[in-house]
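> What follows is a predicted protein model with its sequence.
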Amino acid sequence: MTHPPGQPETSAGDAPATPRAVRNWAGNVTFRAARFHTPASVAELRKTVAGSRAVRVLGSGHSFSTIADTDGDLVSVAGLPPVVEIDAGAATVTVGAGLRFAEFTGAVHRAGLALHNLGSLPHISVAGACATGTHGSGTGNGTLASAVRALELITADGEPLVLARGDADFGGAVVSLGALGVVTRMTLDLVPAYDIAQWVYEDLPYARLREHFDAILSAAYSVSLFTGWRDDRMEQVWLKQRTGDPGPTPAPPADWFGATPAAGPRHPVPGMDPAHCTRQAGVPGPWHARLPHFRAESAPSSGDELQSEYFVARRDGAAAFDALARIRDRIAPVLRIGEIRTVAADDQWLSPAYGRDSVAFHFTWLPVTAAVTPVLDAIEEALAPFAVRPHWGKLFTMGPERLAQLYERYDDFGALAVRLDPRGVFRNDWLRRQFPQYGGI
């Protein structure tokens, strides 16, 4: 029997179980939790939190560090009631925080509405994705967290707290790293439903990318560039364009900045089956079936990998690309695939795109931590002149002194976490490393 990523082999209701092996999606982290809980109601969750000295929340397990680790109580909200409440008049949907995007986006579409953006994987949980600053792509598209209008969380004393856009603390509440409480519900902004047509191009020369960097990354509603950093070309470019009229969407030109259309379906990772990927070749489809790279009903990969991602201001994207190209002989030997995307600015204090339109450089690594770690050091050194920010849910090596310089609201977030969790119930070793001046918040 197989189990969803991040879930134990045995658990039932709120009865605490000592899991035999609870691991993250990639399998590189085995959680140390003394007990694992899957409460079936908010009342059970409140009781667990109020009675615990240490709690962390596990979403879909798609983080690559020990961000969710604890030696106390590990809680999954996947067992809470699967709330999906669509308010067409307000253009919102309120969902249970443990739901994965694929579990409610179809209902949103059938109501004639849509999310503005989705990540590459529809398999990830909504609260976990927002808590770490996860995103999709597009020069006008903010992170998934930027769609959150309100949330409900259970604080350290077991009491519920609702925070909404406009509240003084809201800027620190969504991308919160699990430091403020257990999120149970989220209300997301919606837009009118739309279709997307997706094309894949191959062999975009680095020289053409460098010459037209911003034009290429803004050429469609969502653009992803894939490279192994092994030679002077982007192996693939994925263009996801919104369509307005019924019927076939006109294809982009046969020669596009020196790249050519793919002859058939493609998977971004070399050697992987493209059957797992969303429909290509310009066939229009609903936003939720095209914006992700991978089909909801398929496993995108084996999970036998590590990931990192770094954000720079969009205005520095081309120069940052050059800096990485200069160390590609360090990157390529331990890399499965790299991806370059854009993200619009938002106002979440710990978002990697806080206050600036950004370019994100993503790296999917071979699962060899000892070999990857020094490469992360080299990448962070190469990108340091561009005030590079790491993705919180992935691997990075920079320390808290640097993080405090990169995030203008770093101190505000630390103070908020101490105020909402004075006993340190939601603190763990990972948080203590990132925020040592607040006792690990």
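On my side now, so go ahead. Predicted, not measured: the structure shown is a model, and the values here were computed from it. Residues are numbered from 1 along each chain as shown.

> can we go C-alpha only for contacts and neighbour counts from here?
Will do.

> Which strands or helices does the strand or helix carrying residue 412 pack on?
Taking DSSP states H and E as the criterion, residue 412 maps to helix 410-420. Here helix 410-420 touches helix 400-406, going by 3 or more C-alpha pairs under 8 Å, 6 or more residues apart in numbering; DSSP states H and E.

> buried ones in the helix it packs on?
400, 403, 406 (16 or more other C-alpha atoms under 10 Å).

> Identify the residues contacting the second one.
By C-alpha atoms under 8 Å, 6 or more residues apart in numbering, the residues touching residue 403 are 389, 410, 434.

> Out of the residues you listed, which is nearest to residue 19?
residue 434 (27.5 Å; C-alpha to C-alpha).

> hey, where'd the helices end up in the stretch 1-150 of the chain?
Per DSSP state H, counting those that start in this stretch, the stretch 1-150 of the chain carries helices over the ranges 42-50, 105-110, 126-131.

> then this one, side by side with the first:
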Amino acid sequence: HLAPEVTQGTASLEVVENPGELPRSKRNWGGQILFDPERVASPRSLEELQKIVRETQHTIRVLGKGHSFSPVSVVRGGTLINLAQYRKVLDYIAPSSGNSFVGTVRLEAGATFTDICHFLSEQSPPAALKQLPSPLVITIAGALATGTHGSGINNKAMSAHVQDIEFVDASGELKRYRRGPSGPDVVTSENVAGGHVGCLGVVSRMSMDVVPYFEGRNFFLHMPLERLLQHWDELTGDLHLGGSRRPLVDSHSIIVQWDRGTCFMNAKHFLPHYNPSIACKPPAWGEHPFGNSRWILMAKHSADLRSCLSDVGARVDAGNAVLEVRAASLAAQAGVKPGWRLIRVDGKKVQDSESAAMVFSKAETSRRKALEEARQAGDAGAAVGWEARVSLWFEDPAVEYEKHFTFGSTPEINVAVQSPWHDSVPIWALDQPFEDGPDCNYGQQSEFFVPIENAVPALRAAWDVMGRWRHVGSGGLDGGIVGNSELRTIKGCDGWVSTTPRDSLSIHLSLSGSPKVQREIWQELPKLEEALAAFGARPHWGKIYTAKFWAPRFPALYGEGLRRFKALAQQHDPAHKFVNPWIRETLFPELA
């Protein structure tokens, strides 16, 4: 365990040496936090949930999937409510012209995004959620509680897609809030659904927006960080400001290597967009400074190579030279042009159409065999995401690639793929295996939000700080503190304690989960916090931050919203049954 002083004021945080030996009900996803309950209650119905809350006299906290890195679920001798057995879909209204193509899915609080993605995919016709978080294995209620968001300057956080939300208050009574106009005497679902961190009670049921099925075209673009900053305004456009310039992408995930000054962007385009009025401009990466003259196009598996090439929109001759690129195809939008060459199939070099067909045939045979073996072994993730694609490598023969931009130590090739919304919007595709624990370099996380108008100076300040940090590399998780960093943008919402009350940039850090570097993390993190605080930053409720630094700043940062939130929490929980040491320290210091 780390001593409390090492955690810079977050006294309720503990770090354990061997978290993998503990059951999931005892620890968080990264293994750094022990929930320490006296009992774990697992309701199967609303009535059971109400009874548990009503009859419990000591502290209550709720466990979703444990994907939080702050001590939000630490209960220390109290009751931890596990909602894993309370996860049914209760009602569904399909999106149609009669409801402006925004339907409804109503669900119990233990339902995960994985559950809902499968449910919507099985409908006829299939449907989708507007936004998704990076991992789908987490509960929707837990994601809302900590303020989880997706990405895209015209896309609000998950809480804004809630039509209504219901809490079980400290007395076991139900409190329900619906979408609608906000006001001094009105509480809406958007006011309270996001970032409530369990202070208003236990979420019991909620309804979410549902839109028609869509797919995403994802373009993975490597570039120097400085180039990204120079074109930042183009990335976001100004529709969010009432202007007419559409953003460059519908959504994005930008992974940054601060020590090298490089990044790559997962540029996401929704096809068709569920709301054309906020859609980005059509992708044309061949004409943009973010583009590249080497591309891997991921095609759907077919019986023959010609069909795979047709899937991405390219036709080649006997010598593998590109003859034609179909308009608006994946190849065209990536920037592949006639005269380019197909140089690899499934990662293996090919010289002409004959060798390409031979490589494809062998790869297809191996793929089918591997999939069958995986199915027999019960590996459901073997045929999801990119595993269900074949890679086709194209390059412009006129470019000298030894002089081309490098990401890391070798020249990088941009990648493009089209896939269903539940594979293209999150980082991990639906059913893709998802590692947890400190042996994963995402074992500790932190994130900060700054107003979008401060994005570029805030990023330069962050670069100045994190460019000096030790980054995890070939030496393993003990060799550095930063695994990677991700940049996203979010449209502002009306949440009282939302981390994104205005259009914002988020700067996320995936930090090493190794117990050996936790002291270093907590020594370095305050330097970044101080740098970003100058730009109006707010920390993520579900990730680590220095409580003693931020708690005194929260009243000014959240203003009237925080006052109204605390007043409502007092109504729901007058005896402070839902308050643990971390919440008392950060949000309710007057109770200390």
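Here it is on my side, so go on. What you see is a predicted model, and the numbers here were worked out from it, not measured in a lab.

> Show me what residue 200 of structure 1 aligns to in structure 2.
In structure 2, the residue matched to residue 200 of structure 1 (TM-score structural alignment) is residue 220.

> Provide the secondary structure category for the residue lying closest to its match once chain neighbours are set aside.
In space, and not counting its chain neighbours, residue 220 of structure 2 is closest to residue 266: 4.5 Å by C-alpha to C-alpha, 6 or more residues apart in numbering. Secondary structure, DSSP: H, G, I helix; E, B strand; the rest coil: residue 266 of structure 2 is strand.

> The corresponding residue of structure 1 for residue 521 of structure 2 - how many residues pack around it?
Here residue 521 of structure 2 is matched to residue 372 in structure 1, going by TM-score structural alignment. Residue 372 of structure 1 has 21 neighbouring residues, counting by other C-alpha atoms under 10 Å.

> go on, residue 254 of structure 2?
21.

> Number of residues surrounding residue 370 of structure 1?
Using other C-alpha under 10 Å, residue 370 of structure 1 has 8 other residues around it.

> Same check on residue 88 of structure 1?
15.

> again, but for residue 125 of structure 2
11.

> quick one: residue 100 of structure 1 and residue 125 touch, right?
Yes. Using C-alpha atoms under 8 Å, residue 100 of structure 1 makes contact with residue 125 at a distance of 4.0 Å.

> Need the residues touching each of the two.
Common neighbours of residue 100 of structure 1 and residue 125 (C-alpha under 8 Å, 6+ apart) are residue 60.

> aligned partner of residue 312 of structure 1 in structure 2?
Under the alignment (TM-score structural alignment), residue 312 of structure 1 maps onto residue 450 of structure 2.

> any idea which helix or strand carries its match?
strand 444-451.

> cool, and residue 367 of structure 1?
Under DSSP H and E, no helix or strand contains residue 367 of structure 1.

> Now do the strands in the stretch 151-300 of structure 2.
152-156, 162-168, 174-178, 202-212, 215-224, 251-257, 262-271, 294-300 (DSSP state E, counting those that start in this stretch).

> hmm, back to that, can you flag the buried ones in the contacts of residue 403 of structure 1?
Buried by 16+ other C-alpha under 10 Å: 389, 410, 434, out of the contacts of residue 403 of structure 1.

> Could you double-check that the first one lies in contact with residue 406?
It refers to residue 389 of structure 1. Yes. Counting by C-alpha under 8 Å, residue 406 is a contact partner of residue 389 of structure 1 at 6.6 Å.
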